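Trainee: Provided below for reference: sequence and predicted model.
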Amino acid sequence: MSNPDVNSRMVLAMRNIGVGHAGMQDFCRTFNMKGLAVNTYTNYVKKLKDTCEAVVKRTPNKAAQHVRSVYEVKFPELKDQRIIDVAVTYDGTWHRRGRTSHYGVSVVIDLMTGLAIDFELLSNFCHCCTLAKNTKSQAEFDEWFEEHKNECQANHDGSACSMESKAALILWNRSIDNYGLRYTTVLSDGDAKTK
């Protein structure tokens, strides 16, 4: 594989179906194609991550702006207020059922418009850190981690069960500053860990 567009699409496809680099190598061998070296694969993953994050940073802002405009039309007295109170629904979901998942995402959805205003992805696992811990001494790992920590995927120290509550705290804390929205009424399902 040499075409950068084909490579990035292949990496994205393998990530989407959850098989990663090893699965991509198996796929390429089946079709008698040369795969990507693990470092090249990792570089493509980083590029895709950066692209996705750039899109994600723009999308919630547009949704929040639309939510504000809908509330301002429906309630004209809110037009000049910096902070608008909104009713939302909130829930979290995990990569795996049970309490063993390493990844969880939580979403805040406006009840009036049905738009996802914001979300937070939490992970207590980083594949790069795991590989580095298995191949480096503690001193080498500590030095390596200084360079890696800004890209580390592990952004949660607790269990999968505590992800929903931590994500809620993050989302509620940034709602006013980032969007000028205060989540005052919350509709949740029966298994919510956030109170």
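Mentor: Looks like it arrived, so ask away. Numbering: from 1, shown residues only.

Trainee: CA only for contacts and neighbour counts going forward, please
Mentor: Fine.

Trainee: now do the helices in this protein.
Mentor: Ranges of helices within the chain are 4-17, 20-30, 38-74, 127-135, 138-148, 163-174, based on DSSP state H.

Trainee: give me the contact list for the fifth one.
Mentor: Contacts to helix 138-148, defined as Cα atoms under 8 Å, 6 or more residues apart in numbering, come from residues C129, A132, K133.

Trainee: what's the answer for stretch 23-43, then?
Mentor: When contacts are defined by Cα under 8 Å, 6+ apart, stretch 23-43 is touched by residues M1, M10, V11, M14, H21.

Trainee: second structure for comparison follows:
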Amino acid sequence: MGKKYISKRLQNRNLGFQRFISTNSINNTAQTSIEHLTTTTEKKLRLSRAQLRARSISTTQSTTEDEYEPTFVDDESESHDIPYNSVNIIVNIGMILNLVNKFRCASCNRVGEMSEKVTQRRGLLYHITFSCTCSFETSFTNSTELVHSSTSRMDELNMMACVAANVAGIKRTGMTTILGILNILPPVQIENWNKYQKIYSNALDVVKDESHGRAAEEAAEQSSEAADHEGVTNIKVSIDGTWLTRRGHSSLHGVATVCSTADPPKVLDFECLSRHCTTCSGLLAIREHNPEMYQRFSAEHIESGCEENHSGSSSGMEAAGVVKVFCRSEVKHLLRYTTYIGDGDANNELALLDAQP
């Protein structure tokens, strides 16, 4: 009995040691694979994914073999020699002052005589000045200026907050709530927020156009037909539509998308349709009280671009969007969509036959 017990313990130790070596090799591979990445965020994301895979493998082995398993420490507590000089952290201003007061003043050489004052704030940007009792002053700003030809007094941290609000779908109001819970003052005022929004929107348009252009080139290269004398290539595409809400027949917003059938398939174009405009609805509140102001604001809004671009039913959004995309394919991509793959919606076929794009 004793020999069998000792033999079993030795087998368990060998299995645990083998899993430990396997897991360490995965971690080493993860460390090596992130060295070529350029940004800290990419490194952390890639490393986290690799460690999750390692934990998954280790967990699977433990359930099938025995209970001996090396323990992994949480990702945040591990040291991976990642450069943190470009990482943003949340720090209380009082803690910064305590840190500053641990160093000697550059003028009088005394310790702990500094006081702080926020001399300027623009949203999340703070310009803090530290003053010594000997009248020596030093200052720093917690964000760098945004390098853009059209920007004036705009910075990177407020731009990142605007992008984060858009990605999360919470807008400025939601971002203000989150910052308030973290005891952080609100972001930039709505006028400046809209300027950041404009820059972000223009950047997205550039990326979108470049992506669609590359997808069109790949689709033309893989087409079975050669381009005609005008340089237009006939290709087959797939089309589909979606709505903001699950019940598409009552949704106020929808999107029609056209994808290539190349390998791999990619989005060639899309059209967003809306039966509602938030600005127009807001202007209705002043139409009766101040008709002149309503007319002036309405004219300015229509000139800048109204969100409402579809007057038909919600179920007809997909067909209307597909027609618009088909009509501009030759001008935009030098492509002619001669055949399409769909989900059997007869409205798309009827709309294309009527429009003859």
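Mentor: Perfect, thanks for sending it. This structure is a prediction, so every number in the text was calculated from the model and none was measured.

Trainee: adding distance to R68 of the first structure, write the contacts of stretch 23-43 of the first structure out as a markdown table.
Mentor: Listed next are the contacts of stretch 23-43 of the first structure as a markdown table, based on distance: Cα to Cα, whole Å:
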| residue | distance to R68 of the first structure |
| --- | --- |
| M1 | 47 |
| M10 | 39 |
| V11 | 37 |
| M14 | 38 |
| H21 | 43 |
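
Trainee: which of the residues you listed count as buried?
Mentor: By neighbour count, with 16 or more other Cα atoms under 10 Å, these hold M10, V11, M14, H21 as buried.

Trainee: and the alignment partner in the second structure of N124 of the first structure, what does it touch?
Mentor: Aligned by TM-score structural alignment, N124 of the first structure pairs with R275 of the second structure. By Cα under 8 Å, 6+ apart, R275 of the second structure lies in contact with L252, H253, E308, N309, H310, S311, G312, S314.

Trainee: most neighbours among those, which one?
Mentor: Neighbour counts for the contacts of R275 of the second structure (other Cα atoms under 10 Å) peak at H253, which has 22 neighbours.

Trainee: tell me the counterpart of that residue in the first structure.
Mentor: Structural correspondence for H253 of the second structure with respect to the first structure (TM-score structural alignment): Y103.

Trainee: setting aside sequence neighbours, what's the nearest residue to that match?
Mentor: Leaving out its chain neighbours, the residue that sits closest to Y103 of the first structure by Cα to Cα, 6 or more residues apart in numbering is S123, at 4.5 Å.

Trainee: and that neighbour, how many neighbours?
Mentor: Neighbours of S123 of the first structure (other Cα under 10 Å): 22.

Trainee: residue contacts, it?
Mentor: H102, Y103, G104, Q153, A154, N155, H156.

Trainee: is the third one in contact with D91, as I believe?
Mentor: Pointing back at G104 of the first structure there. No. G104 of the first structure sits out of contact with D91 when judged by Cα atoms under 8 Å, with a separation of 10.5 Å.

Trainee: anything in contact with each of the two?
Mentor: Residues touching both G104 of the first structure and D91 (Cα under 8 Å, 6+ apart) are E164.

Trainee: related to what we said a few turns ago, and the gap between the match of H253 of the second structure and N124 of the first structure?
Mentor: 7 Å (Cα to Cα, to the nearest Å).

Trainee: any common contacting residues for the two?
Mentor: A160.

Trainee: what does G180 of the first structure correspond to in the second structure?
Mentor: Matched by TM-score structural alignment, G180 of the first structure corresponds to L334 in the second structure.

Trainee: burial of that match, as a residue count?
Mentor: By other Cα under 10 Å, the residues close to L334 of the second structure number 17.

Trainee: what about S260 of the second structure, how many residues close to it?
Mentor: If you count neighbours by other Cα under 10 Å, S260 of the second structure ends up with 24.

Trainee: which residue sits closest to it, ignoring its sequence neighbours?
Mentor: What sits nearest to S260 of the second structure in space, not counting adjacent residues and going by Cα to Cα, 6+ apart, is V237, at 4.7 Å.

Trainee: how about the residue opposite that neighbour in the first structure once aligned, what does it touch?
Mentor: The alignment partner of V237 of the second structure in the first structure, by TM-score structural alignment, is V88. Each residue near V88 of the first structure by Cα under 8 Å, 6+ apart is listed here: V108, I109, D110, L111, Y183, T184, T185, V186, L187.

Trainee: distance of the residue nearest the centre of the first structure relative to G20 of the first structure?
Mentor: Taking Cα atoms, centre = their mean, the centroid of the first structure lies closest to L121, which sits 3.5 Å from it. Distance of L121 of the first structure to G20 of the first structure, computed by Cα to Cα: 19 Å.

Trainee: now N155 of the first structure
Mentor: According to Cα to Cα, N155 of the first structure and G20 of the first structure sit 21 Å apart.

Trainee: equivalent analysis for K46 of the first structure, please.
Mentor: From K46 of the first structure over to G20 of the first structure (counting by Cα to Cα), the distance is 13 Å.
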